[in-house]
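Undergrad: Only the shape, not the letters, is given here:
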């Protein structure tokens, strides 16, 4: 209570009216609203997938922080952040203990604390015109995500509003401005909802039509904004050549951090599943693939240094008579270093070192440990990461022969520029190699939602190949097909149409986010000017 506007605890338990000057909602109402905001946002994401609750969560937080002092707004934003991120990121504590989960959840909640403070700060602007509040809400959410996606240690974009809209008409907006524009649309819809509710509850003394105009206009605008998404043209299939692709989900001996504890077991699973596919092709029960995709870490031994591992992959490629994109952990380049890579293995010739992609964005404290000595003082579990993964320097453009692939590995799918760089480099098919053996099905479905957005954003067919699931194909309009189960061994084969075109989002790149985040900064500056003027006015 002491951190959230102590002087507001005795405010009347009624919605604000025009005669109530500029009072915020009482804390006994605002705090439960902040909790409800986080839970509504959580329910919008997979595995729940109730996407209309995302703008509802945005509206609840906006209402709770409106007219607050900065400290109170920050506190309410933090409450929302904890209610959202603690359960959303629960998969991070499955095998590493509670501390990493708690620290990551609190860090992410801190960004929503900044959002809550910013929402309180722009109150003077929000009250000048009815349309200002929705616009400010949208801009501040984009600005908050722009910071969270990049800081610290390269950021952690999990839980962006855009990633909750995989079944929403707003997803189609990704083709125009990528994830930032989808986030803006979701947040501005929430701003319209809170404007309608706030003005409706506070406008009871206005007679006739004028009483309902402040409610009807923003409410109608919220509905219209969702409808606009349906009008954005997106391709249902690619417009280029056809290619038959197989995803091999070989599974692991056991889930957890020691998924590859049995030497070569994961590799053998994927080899055996590929050989079974080859037998089915020979029997005429499956189509001959032009390309086979294995997931991240499908070779749990460096196949470039271990002849036995390389021989087994060659056996699989020769038998299936198609190139295989293999996810492998490669030693080096220096002692004590490793690389998380996708490498093309061709039938007859083996590893094609000219078509090797090294993950550009290793995950801090999971694939490498920054400030290791300090981190060790917090938790000894950092020593589970014996060798630091080193980042690659070039986009994941893999020329596989039948298709040019845009390869991204695991969490990289959450980062806008990592995916876009493959498309501008010539990728015709987006490929996400991932290893979900250390997580659960909720994390896998959250990741698949990101793949769906990327397919729409760049107008490309896409696929996700996981060691344990969920794997599947995604059309350029975001529809999923042949999705596999979790913790199962499955092989799925599908014919896809490639695409070479570029959407408006691909052409614009990061400029929509730059523009929206810049306007958010301008709004904060404008609120500062207005606050200063209000302080110097007499009376």
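TA: On my side now, so go ahead. Values in this document were obtained by computation on a predicted structure and should not be read as measured data.

Undergrad: from here on, contacts and neighbour counts on C-alpha atoms
TA: OK.

Undergrad: Helix or strand next in line after the longest helix anywhere in the chain, which one?
TA: Determined from DSSP state H, the single longest helix within the chain is helix 174-202. With elements assigned by DSSP states H and E, the helix or strand that comes after helix 174-202 is helix 208-231.

Undergrad: Give the other helices and strands that the next helix or strand along the chain from that following helix contacts.
TA: Downstream of helix 208-231, the first helix or strand assigned by DSSP H and E is strand 242-249. Strand 242-249 sits against helix 265-283, strand 291-293, strand 462-466, strand 490-497, with contacts defined as 3 or more C-alpha pairs under 8 Å, 6 or more residues apart in numbering; DSSP states H and E.

Undergrad: Of the ones you listed, which is nearest residue 425?
TA: Between residue 425 and those, the shortest gap by C-alpha to C-alpha is with strand 462-466, which sits at 15.8 Å.

Undergrad: who does that closest one touch, helix- and strand-wise?
TA: On a contact count with 3+ C-alpha pairs under 8 Å, 6+ apart, strand 462-466 meets strand 242-249, strand 429-434, helix 441-458, strand 472-474.

Undergrad: before we go on, here's another structure to hold up against the first:
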């Protein structure tokens, strides 16, 4: 038995050329933890984007040539390290249980990634040049699944959302978030394949070239300029008296904050200190009092619209004849004439367990607070709001994370994108994570964009992903900016979900195709939990 002086930190090529051996179990656990930490630090609010490929490479190194169930465990461990801190804002007011359930469910998807990586090990050993491509496909397919299931999915923490300051963000204009994720994961696969090489070879140089091309190459890609015509848009962040779930008990105070801020903007316009806006955008829940049923709220909003002399997109909670049912709406309120019922958007993707309760009788067995969650009815039309001066693509809060919801507004004619959100029940980290999504959407669809929050962070975003006039958190703010009206469609907008579906199909084919190779091999486990491949 040949002894080594030290255990390898990463897989090494065997003398027989049989492929990289799996690392020892304790090393694999350490690599999985480091993978989750790297992925976490790549995302906002840390924004160390260059750690994302490293996180992918570390998980692939931990799981290579291990049994699939071990791969799942290592991926799940990386997911726990990533998602528990990333989603801790969900516990700010709702407590630890929703946070734990959500973070654990998301970690399970990363577990599936580890399982699939381990399963594909024979294919990686047989065709090593394909390893970066396989890793890219696996991560793209994992996110495609996580974006849709269960209960409509929860796409938080995608690799693409870590690339706000990276050259790879430009790829969004050509293939959306899935292409950005594919590029980041492919770079991670190339990094790992390079570390497998113990000497400089043509293949090693190829891996270096792959990593450089997918991470720096996008700097050479052109982006749209957002159009030649501009309109002036104001965003009003009125702030709330106190953060927390009791925000909804402060409804009149919140509405008054936004009315007063808009009236102050009107005074600044009259004094020549600000430009006259063509449109004013208020955040989600800026009028939690239904202005279509409450005359006092309607009068306050009309006073603000008349003062500023421009339509206001109001974030309103609309009641129904059934007291248990509500709608989350972006409602256009015009000067003098009031609400334009033909120009309103009803949120299409309410958040399960927060805005509506799936399986309410079962959930009631877990907690008696289930019935505090009302039943938010989903809309059935894209958020295309024709304000007169411009056509707005409206999405509300978490909807910005979903590819199809944003794309539908552009296909419907949106010239700029607006994200109305209410972060009063969360924290600044969540707001920063959401702003990163807005940055990607602006590039993806070639549209100037904005995010407006009750408490922050609010900002304008250019078609290159650059952030302008970003507000602070838990402060009032009013910002005015000229926005370019986009009139063309990027390749990503035209292609839609087809690149992602192609990646999923190729992943399924690879997972099925490796079965033949695995049948030619038997696996045994040593004391370190390593797998050795032997011909039958």
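TA: Now that the structure is in, tell me what you want to look at. What you are looking at is a predicted structure, and each value in this text was computed from that prediction instead of being measured.

Undergrad: returning to what we had before: need the helices and strands packed on strand 242-249 of structure 1 in a markdown table (columns: distance to residue 83 of structure 1).
TA: Listed next are those as a markdown table, based on distance: least, C-alpha to C-alpha, whole Å:
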| stretch | distance to residue 83 of structure 1 |
| --- | --- |
| helix 265-283 | 36 |
| strand 291-293 | 37 |
| strand 462-466 | 29 |
| strand 490-497 | 35 |
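
Undergrad: Which one of the ones you listed lies nearest to residue 333 of structure 1?
TA: The closest of these to residue 333 of structure 1 is helix 265-283. By C-alpha to C-alpha, the value is 22.1 Å.

Undergrad: nearest to residue 60 of structure 1, of the helices and strands packed on strand 242-249 of structure 1?
TA: Residue 60 of structure 1 sits nearest to strand 462-466 of all these, at 34.3 Å, using C-alpha to C-alpha.

Undergrad: how about the closest one, aligned to which bit of structure 2?
TA: Mapped onto structure 2 using TM-score structural alignment, strand 462-466 of structure 1 covers residues 449-453.

Undergrad: Likewise for stretch 144-156 of structure 1?
TA: Mapping stretch 144-156 of structure 1 onto structure 2 (TM-score structural alignment) gives residues 142-154.

Undergrad: contacting residues around that stretch?
TA: Stretch 142-154 of structure 2 is contacted by residues 106, 109-110, 112-113, 155, 158, 178, 352, 401-402, 500, 504 when judged by C-alpha atoms under 8 Å, 6 or more residues apart in numbering.

Undergrad: Those residues: which two are farthest apart?
TA: Within the contacts of stretch 142-154 of structure 2, 352 and 504 form the most distant pair, 25.4 Å apart (C-alpha to C-alpha).

Undergrad: Look at these two and report which has more neighbours.
TA: Using other C-alpha atoms under 10 Å as the criterion, residue 352 of structure 2 and residue 504 rank with residue 504 on top: 21 against 17.

Undergrad: How about the aligned partner of the more buried one in structure 1: what's its closest non-neighbour residue?
TA: Mapped onto structure 1 by TM-score structural alignment, residue 504 of structure 2 lines up with residue 517. Once flanking residues are discounted, residue 517 of structure 1 sits nearest to residue 143: 4.6 Å by C-alpha to C-alpha, 6 or more residues apart in numbering.

Undergrad: ok, back up a step: residue 306 of structure 1 is nearest to which of the helices and strands packed on strand 242-249 of structure 1?
TA: Proximity to residue 306 of structure 1, assessed across those by C-alpha to C-alpha, is greatest for helix 265-283 (12.1 Å).

Undergrad: could you say what helices and strands the closest one packs with?
TA: Packed next to helix 265-283 of structure 1, using 3+ C-alpha pairs under 8 Å, 6+ apart, are strand 242-249, helix 307-320, strand 490-497.

Undergrad: rerun at 7 Å
TA: In terms of contacts (3 or more C-alpha pairs under 7 Å, 6 or more residues apart in numbering; DSSP states H and E), helix 265-283 of structure 1 is packed against strand 242-249, helix 307-320.

Undergrad: any idea which of these is most buried?
TA: strand 242-249 (a mean of 23; mean count of other C-alpha atoms under 10 Å).

Undergrad: before we move on, back to that, and the end-to-end length of the match of stretch 144-156 of structure 1?
TA: For stretch 142-154 of structure 2, the first and last residues are 12 Å from each other (C-alpha to C-alpha, to the nearest Å).

Undergrad: ok so, going back, mean deviation (superposed) between the helix or strand hosting the residue nearest to residue 517 of structure 1 and structure 2, please.
TA: Per DSSP H and E: residue 143 of structure 1 is located in helix 132-148. When structure 2 is superposed, helix 132-148 of structure 1 averages 0.5 Å from its matched positions, counting by mean C-alpha distance after the TM-score superposition for structure 1.

Undergrad: Can you give the distance from the longest helix of structure 1 to the centre of its chain?
TA: Centroid separation for helix 174-202 of structure 1 versus its chain: 19 Å, with C-alpha atoms, centre = their mean, to the nearest Å.

Undergrad: which parts of it are buried?
TA: Neighbour-count burial for helix 174-202 of structure 1 flags 174-202 (criterion: 16 or more other C-alpha atoms under 10 Å).

Undergrad: count of neighbours near the aligned residue in structure 2 for residue 41 of structure 1?
TA: Alignment note (TM-score structural alignment): residue 41 of structure 1 maps to residue 39 of structure 2. Residues lying near residue 39 of structure 2 (other C-alpha under 10 Å) number 28.

Undergrad: and residue 169 of structure 2, what pairs with it in structure 1?
TA: Taking TM-score structural alignment, residue 169 of structure 2 has residue 171 as its aligned residue in structure 1.

Undergrad: can I assume that match sits in a strand?
TA: No: according to DSSP: H, G, I helix; E, B strand; the rest coil, residue 171 of structure 1 belongs to no strand; its state is helix.

Undergrad: ok, it - contacts?
TA: 165, 182, 453 (C-alpha atoms under 7 Å, 6 or more residues apart in numbering).

Undergrad: The match of strand 462-466 of structure 1 vs structure 1, mean deviation?
TA: Superposing on structure 1 and averaging over aligned pairs (mean C-alpha distance after the TM-score superposition for structure 1), stretch 449-453 of structure 2 comes out at 0.3 Å.

Undergrad: related to what we said a few turns ago, what's the most buried one of the helices and strands packed on strand 462-466 of structure 1?
TA: For those, the largest average neighbour count (mean count of other C-alpha under 10 Å) is found in strand 429-434, namely a mean of 29.

Undergrad: Taking strand 490-497 as reference, get the angle to it.
TA: 160 degrees (axes from the mean of the first three to the mean of the last three C-alpha atoms, to 10 degrees).
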